[in-house]
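*Asks:* Just to be clear, the model below is a prediction. Sequence and coordinates:
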Amino acid sequence: MVPFVDLKVQYLSIKEEIDTAVLGVLESTQFVLGKEVAAFEELFTAYTQTSHVMGVNTGTSALHLSLLAAGIGRGDEVITTPFTFIATVSAIDYTGATPVFVDIDPASFTIDPAKIEAAITPRTKAILPVHLYGQPADMDPIMEIAKRHGLVVIEDAAQAHGAEYKGRRVGSIGDLGCFSFYPGKNLGAYGEGGAVTTNNPEFARTVKMLRDWGAERKYYHDLKGFNYRLEGIQGAVLKVKMKYIEGWTEARRAVAARYDEALAGTSIRTPTALPDRRHVYHVYAIRDAQRDTLQTFLHDHGVSTGIHYPIPVHLQRAFAELGHKEGDFPHSEAAAREVLSIPMYPELPEDQQDLVIAALKAWPLQ
């Protein structure tokens, strides 16, 4: 069976460095934040082309703290997309604000800027675009709309480490950016992890306080904060991996290019790599009207797959109180019915890529 992802092969390729880094944290006893987290934050600041990075315990926490730092709270509205992992919308809900959905552009799977302005009300305080699957959202019109209406832009870049929009790294374009280092991400910790990026020193100061019980010095709490700190071991792991992230990204893009070429001319719809953006392929999501049957077919032919995501957030029971129904966001709903993620990771061997390609070409409903 071709695995959907293989985290062990990457670990084995850098095992000596990782083991040394982890043992160093154990010997230092700096288990929460500390010098390894600070060193990683410095590296990630340069990588994201931002001025400040604050490591936190999860990507969800990064979203939550970014919203709070931007002043989002009860009675406010935040515009985002329903075609995302539920954490994007849950973080809005945690603040007491109301998520307001805008449908996706079906070519990019990201929020459609042409539909944003119609969703703005006097209660709107922010736009939260999602760089889904490693594809950047169309940021220029989003930023222009936000500027015209006095809105904050918070980028959900949880799946888009190193992705670029017109030469700019995601996480540096909006007012704040949010990253996840969940193990399967393009830059993954060996446990949970996340980060907030910003060029705004006041936002940075607030996030630093909020992640550590609202204090700038111990036991002096100026804000009602949280225990959202990044652990030292995760900082050490991520610091090691920063040396390799660009090589891994280009390896992903090479696998994607091979899939693109091999599947051209078939009925399978491959991801659209837009010319002004650097897609980093957190997942390689194909589309087919017979998705569920195709998934079974691929499994029977020895290919593991995933679905990201089968139910858009506006139709999830957890957010039933928003009152949405099927048909409200047709492009998101169509994507949820049709997308199928095939094996994609930097170390995916060519012979296994060949098996994936052969199985897809043998798909009978071409």
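*Replies:* Sure thing, it's come through.
*Asks:* all contacts plus neighbour counts: C-alpha atoms, from now on.
*Replies:* OK.
*Asks:* Spatially nearest residue to Val89, not counting backbone neighbours?
*Replies:* Excluding the flanking residues, the one nearest Val89 by CA to CA, 6 or more residues apart in numbering is Pro99, at 6.4 Å.
*Asks:* Regarding the one you found, what is its secondary structure?
*Replies:* Pro99 falls in the strand class when you classify it by DSSP: H, G, I helix; E, B strand; the rest coil.
*Asks:* contacting residues for it?
*Replies:* 77-80, 89, 92-93 (CA atoms under 8 Å, 6 or more residues apart in numbering).
*Asks:* And for stretch 34-46, what's in contact with it?
*Replies:* Residues contacting stretch 34-46 (CA under 8 Å, 6+ apart): 25, 51-55, 197, 230-236, 238-239, 242.
*Asks:* let's bring in a second model and compare:
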Amino acid sequence: MIKYLDLQKINARHEEELHRAANRVISGGWYLQGSETAAFEEEYARYLSVRHCITCANGLDALTLILRAYIELGEMHAGDEILVPANTYIASILAISENGLTPVLVEPRIDTFQIDPERMEEKITSRTRGVMLVHLYGRCAYNDQICALLRRYDHLQLIEDNAQAHGCTWQHRRTGGLGDVAAHSFYPGKNLGALGDAGAVTTNRVELAEVVRALGNYGSNRKYVFDFIGRNSRIDEIQAALLRVKLNYLDADNRRRQAIASKYIAHICNPKLTVPTVDYLSNNVFHIFPLLCRHRDYLQTYLLERGIQTLIHYPIPPHRQRCYAHWNELSLPITEQIHCQELSLPLHPALTDDEVDYIIAALNDYE
């Protein structure tokens, strides 16, 4: 069986280093908010060329803490609107709702799966305070059009959801350092994945960083002094130590992902499948390799019968979920097409060339 994502094989490549890192923490006797966390925050901030990195429990917390910090700073208020891609994973939207803000769904482009700049401006109102730019599937969502739009509406905050795009670049700058602030998830399956849950916020704004850090520490920046009604959201020392190891290999792993994706694009030739074009290779670290098929469920079964595991990202769009019942009657045809037709192929740095060739052959034989 070719697994969609083989975490055991991925992490086995660095097993000795990971064991040493974990043992260093265990023998050191300090398990939270210690030197490993401080070192990872410094190293990840340097990797992104940003001033501040604040680790937290997971990617959803990172998004939630960012928006809460804007509210505490008086820069956003209940009911204010945040533009967000309609086809994103629901976490992006949950963070907006949890803070009493209003998510405004914007359709994506069918060729890039990213938020459509042409549709963004028509959604901006007097209550719009930010754009949550989600680098879906590992492709940078930022582009010249969005850059120009944000210059015209310079009061809007650019919040990056960088959960799927660690190491991705746009004009030699890394995602997670393009906007005013960014959220990161280090869920095990991510390009930079921990061996448990973990997340981070990155920004160049000192005041915003201080408030985010306090909010994730019960609302406190000084022991037993609470300036905000906060929460407990933090990474542990073992996860920080493991992430320090894996950060050293992120760029090489991304290059392997890009090589596999390039091979898929060049050699999958089946008129029943819509495969990304060569242009899709740019500014992309391929957390997910998506293709579209009108009979997606049949294709998934066909591949599984041939020993190829795939996933769907995502079977039900946010506006069709029960928790957002007030959106259920919305018509978002591009989002709905993606959610009905998208199938994700195996793509990770431990995938072998023979496995890639086998997957391509199976897809080309699909009828």
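*Replies:* Everything's here; your move. Everything numeric here is computed off the predicted structure, so don't read it as measured data.
*Asks:* Could you tell me which of the contacts of Pro99 of the first structure belong to strands?
*Replies:* Among the contacts of Pro99 of the first structure, the members found in strands (DSSP state E) are 77-80.
*Asks:* ok, back up a step: of the contacts of Pro99 of the first structure, which stay in contact in the second structure?
*Replies:* Here is what carries over to the second structure from these, by both residues aligned by TM-score structural alignment, their matches' CA atoms under 8 Å: 77-80, 89, 92-93.
*Asks:* Any chance of CSV for these, columns neighbour count and distance to Gly184 of the first structure?
*Replies:* Formatted as CSV, those follow (neighbours: other CA atoms under 10 Å; distance: CA to CA, whole Å):
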residue, neighbour count, distance to Gly184 of the first structure
Glu77, 24, 31
Val78, 27, 28
Ile79, 24, 27
Thr80, 28, 24
Val89, 27, 21
Ile92, 28, 24
Asp93, 18, 25
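*Asks:* Of those residues, which is the nearest to Thr296 of the first structure?
*Replies:* Closest approach to Thr296 of the first structure among those (CA to CA): Val89, at 30.4 Å.
*Asks:* Tell me the residue in the second structure aligned with that closest one.
*Replies:* Residue pairing (TM-score structural alignment): Val89 of the first structure is matched to Ile93 of the second structure.
*Asks:* Break down the stretch 1-150 of the first structure into its helices, ranges please.
*Replies:* Using DSSP state H, counting those that start in this stretch, the helices of the stretch 1-150 of the first structure run over residues 7-13, 15-28, 35-48, 59-69, 86-94, 139-149.
*Asks:* so which of the ones you listed comes closest to Tyr133 of the first structure?
*Replies:* That would be helix 86-94 among the helices of the stretch 1-150 of the first structure, by CA to CA, at 13.8 Å.
*Asks:* what's the average distance of that closest one to the second structure?
*Replies:* On superposition with the second structure, the mean distance recorded for helix 86-94 of the first structure (mean CA distance after the TM-score superposition for the first structure) is 0.6 Å.
*Asks:* just checking, what packs against that helix?
*Replies:* Helix 86-94 of the first structure sits against helix 59-69, strand 98-101, with contacts defined as 3 or more CA pairs under 8 Å, 6 or more residues apart in numbering; DSSP states H and E.
*Asks:* okay, stretch 249-261 of the first structure sits on what stretch of the second structure?
*Replies:* Alignment note (TM-score structural alignment): stretch 249-261 of the first structure is matched to residues 254-266 of the second structure.
*Asks:* typo on my end, it should be stretch 42-52 of the first structure
*Replies:* Going by TM-score structural alignment: stretch 42-52 of the first structure matches residues 42-52.
*Asks:* In the second structure, what range does stretch 102-118 of the first structure match?
*Replies:* Under TM-score structural alignment, stretch 102-118 of the first structure corresponds to residues 106-122 of the second structure.
*Asks:* What is the end-to-end distance of that stretch?
*Replies:* In stretch 106-122 of the second structure, first residue to last residue: 10 Å (CA to CA, to the nearest Å).
*Asks:* now Gln353 of the first structure: how far from Phe203 of the first structure?
*Replies:* Distance of Gln353 of the first structure to Phe203 of the first structure, computed by CA to CA: 44 Å.
*Asks:* In terms of packing, which of the two has more residues around it?
*Replies:* Remark: of Gln353 of the first structure and Phe203, Phe203 carries more neighbours, 23 against 20, as counted by other CA atoms under 10 Å.
*Asks:* Now which residue in the second structure aligns to that one?
*Replies:* Mapped onto the second structure by TM-score structural alignment, Phe203 of the first structure lines up with Leu208.
*Asks:* what comes up buried for the helix or strand harbouring that match?
*Replies:* Secondary structure from DSSP states H and E places Leu208 of the second structure in helix 206-215. Residues of helix 206-215 of the second structure classed as buried: 208-209, 211-215 (neighbour count, 16 or more other CA atoms under 10 Å).
*Asks:* Could you do stretch 97-114 of the second structure as well?
*Replies:* If you call a residue buried by 16+ other CA under 10 Å, then stretch 97-114 of the second structure has these buried ones: 97, 99-109, 112-114.
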